[in-house]
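[1] Next comes the sequence, and after it the predicted model I'd like to discuss.
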Amino acid sequence: MIKIVKENEFNSEIKDGVVVVDFFADWCGPCKMLAPIFEELESEMKEKVKFVKVDVDDSTGVAHEYDITNIPSIVIFKDGEKKEKLVGFRPKENLKVEIESFLK
């Protein structure tokens, strides 16, 4: 299961390497559709990429800081720097290609 990160630990979680963050809420239908895809990608890519989740209802400060106005939103960080924001549901292969582009 992918770790759900709270506001107080967010910066330490994203500081090293490529980190993919799923901003979600329990009540969000498309977020629920994305969850198993996110889990699959984590199991396939865990040697190279860290995957974490942020509940926008519990961590409003982080959501505001990264301008998360629609969910699901996937934000890709590299060494603590925001590199890409993907809004809405994405098929697995589409997400994988986006993530892999930051491993080069």
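    Structure's in. What do you need?

[2] alpha carbons only for contacts and neighbour counts from here, please
    Will do.

[3] can I assume Met1 is in contact with Glu39?
    Yes: with contact defined as Cα atoms under 8 Å, Met1 reaches Glu39; the gap is 7.1 Å.

[4] who's more crowded, those two?
    Applying other Cα atoms under 10 Å to Met1 and Glu39 shows that Glu39 carries more neighbours, namely 15 against 9.

[5] in the helix or strand where the more buried one lies, what counts as buried?
    Remark: Glu39 resides in helix 29-45, with elements defined by DSSP states H and E. The neighbour-count check on helix 29-45 (16 or more other Cα atoms under 10 Å) flags 31, 34-35, 37-38, 41-42 as buried.

[6] Below is an additional structure, to be compared with the one above:
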Amino acid sequence: MINDVSYDEFIQSIRNNQYVVMLGYANMCGTCEVAKKMLEVLSVNMSDITFNKINVNLNQLLIKEHDISSVPCFMLFKNGELFDTFYAFNSITFLYNRITSLKK
């Protein structure tokens, strides 16, 4: 399951969870919808990782703080720290490999 979070919930999530996948999205973004569906599939078998999504159009502070230049934006956090940020994805396998790199 992917939780839709506010900015404050975003901050709490990365503070309170060891591994967090955050998807920055926009409502009218078709590629963001594909990304959400892929993350939904992955989240079912990755219960030790918290999956969140946040609407970047409603959270300008997030855009500024994390220098988000496009959507979808994937941000991976490990122990409260930004571990990886990426924008392009070409398959669910690519996402799986990138996300599991959090645990290495």
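    It's in. Worth saying up front: this structure is predicted, and the values here are computed from it rather than measured.

[7] quick revisit: include distance to Val56 of the first structure when you put the buried residues of helix 29-45 of the first structure into a markdown table, please.
    A markdown table is the format used below for those (distance: Cα to Cα, whole Å):
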| residue | distance to Val56 of the first structure |
| --- | --- |
| Cys31 | 11 |
| Leu34 | 15 |
| Ala35 | 15 |
| Ile37 | 19 |
| Phe38 | 17 |
| Leu41 | 21 |
| Glu42 | 20 |
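
[8] quick one: contacts for the most centrally placed residue in the first structure?
    For the first structure, the residue nearest the mean C-alpha position is Val21 (1.7 Å; Cα atoms, centre = their mean). Contacts for Val21 of the first structure (Cα atoms under 8 Å, 6 or more residues apart in numbering) come out as 51-54, 74-77.

[9] what about the host helix or strand of it, distance to the chain center?
    For Val21 of the first structure, the element it lies in under DSSP H and E is strand 18-24. In this view, strand 18-24 of the first structure has its centroid 1 Å away from the chain centroid, taken as Cα atoms, centre = their mean, to the nearest Å.

[10] Where in the second structure does it fall?
    Aligned using TM-score structural alignment, strand 18-24 of the first structure spans residues 19-25 in the second structure.

[11] And the helices in the second structure?
    For the second structure, applying DSSP state H gives helices covering 7-16, 30-44, 60-66, 92-100.

[12] After superposing both structures, state the mean offset of the strand holding Val21 of the first structure relative to the second structure.
    Comparing strand 18-24 of the first structure with its match in the second structure after superposition yields a mean distance of 0.4 Å (mean Cα distance after the TM-score superposition for the first structure).

[13] And that strand, what's buried?
    Those would be 18-24, for strand 18-24 of the first structure by 16+ other Cα under 10 Å.

[14] cool, and stretch 49-67 of the first structure?
    Applying 16+ other Cα under 10 Å to stretch 49-67 of the first structure flags 49-56, 59, 62-63 as buried.

[15] Likewise for stretch 74-87 of the second structure?
    Neighbour-count burial for stretch 74-87 of the second structure flags 74-78, 80, 85 (criterion: 16+ other Cα under 10 Å).

[16] Go through those residues and name the one nearest Asn16 of the second structure.
    Gly80 (7.6 Å; Cα to Cα).

[17] which residues does the closest one contact?
    Counting by Cα under 8 Å, 6+ apart, Gly80 of the second structure touches 14-18.
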